[in-house]
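[1] need coordinates for the following:
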Amino acid sequence: MNKPSQPGKAGIIVPTAEEDAAIYRGIAADPDAVELTADLAARLQPLRRRGRPTAERPKVPVTMRVDADVLDAIKATGSGWQTRVNQLLRDAVRRGKLAA
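    Predicted coordinates:
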């Protein structure tokens, strides 16, 4: 049985020389296996982008000062208050109350 490569590092097991040899024999016998060369590694691309898709209208972080009681009232409406403030401002722009 293999021992961890570093004491106290559970889960990190380095194969023995015999296990390495068996692994490489298996790779050599597999017609679908491709050796990862430095050139091939440099050309590899992820299959898909990670994370959220790019927003059509990305949000912009803003720092602004408002009266404490106004902010308290807005935050008291619960989770999602920033989205609701954004919608209120958007509605005001659409109605012509604010010039965009």
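
[2] going by C-alpha atoms from here, please, whenever you check contacts or count neighbours.
    Noted.

[3] now the helices for this protein?
    Here the chain has its helices, by DSSP state H, at 17-29, 38-43, 68-75, 81-94.

[4] please generate a structure for the following sequence too, so the two can be compared:
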Amino acid sequence: MGKRDEIVIDDPENPEWTAKDFARAKPSHEIPELAAVLRRGRPPLPEDARKQRVTIYLDRDLVERLKQDGKGWQTRANALLRKAAGL
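    Here you go, the predicted structure:
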């Protein structure tokens, strides 16, 4: 099979769209039930449960140590700070 060869699969449950189909199609955000199903990612957290973005300067060796354990180092740093603050 060459690069330009097409594989055509005839699926009666999913026919090829016609010009009429495209003309009456709507974006998913115009159909609330569909938009809710297609929404990606996690649902938003309540305002009081959201994290706050801050800029903090830490010693280089501390950041390197936190990153040694791999992905999720910022979450672990947050847990360590909460523990140190008695929260």
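
[5] re earlier: which one of the helices of the first structure lies closest to K59 of the first structure?
    Relative to K59 of the first structure, the nearest member of the helices of the first structure by C-alpha to C-alpha is helix 81-94, separated by 9.7 Å.

[6] which residue numbers in the second structure go with that closest one?
    Mapped onto the second structure using TM-score structural alignment, helix 81-94 of the first structure covers residues 73-86.

[7] tell me the buried residues in the matching stretch?
    Using 16 or more other C-alpha atoms under 10 Å as the test for burial, stretch 73-86 of the second structure gives W73.

[8] that one: how far from the chain's middle?
    Averaging C-alpha positions (C-alpha atoms, centre = their mean, to the nearest Å) puts stretch 73-86 of the second structure 24 Å from its chain's average.

[9] one more: stretch 58-77 of the second structure?
    Distance, stretch centre to chain centre, for stretch 58-77 of the second structure: 23 Å (C-alpha atoms, centre = their mean).

[10] can you pull the buried residues of it?
    Judged by neighbour count using 16+ other C-alpha under 10 Å, the buried positions of stretch 58-77 of the second structure are L66, W73.
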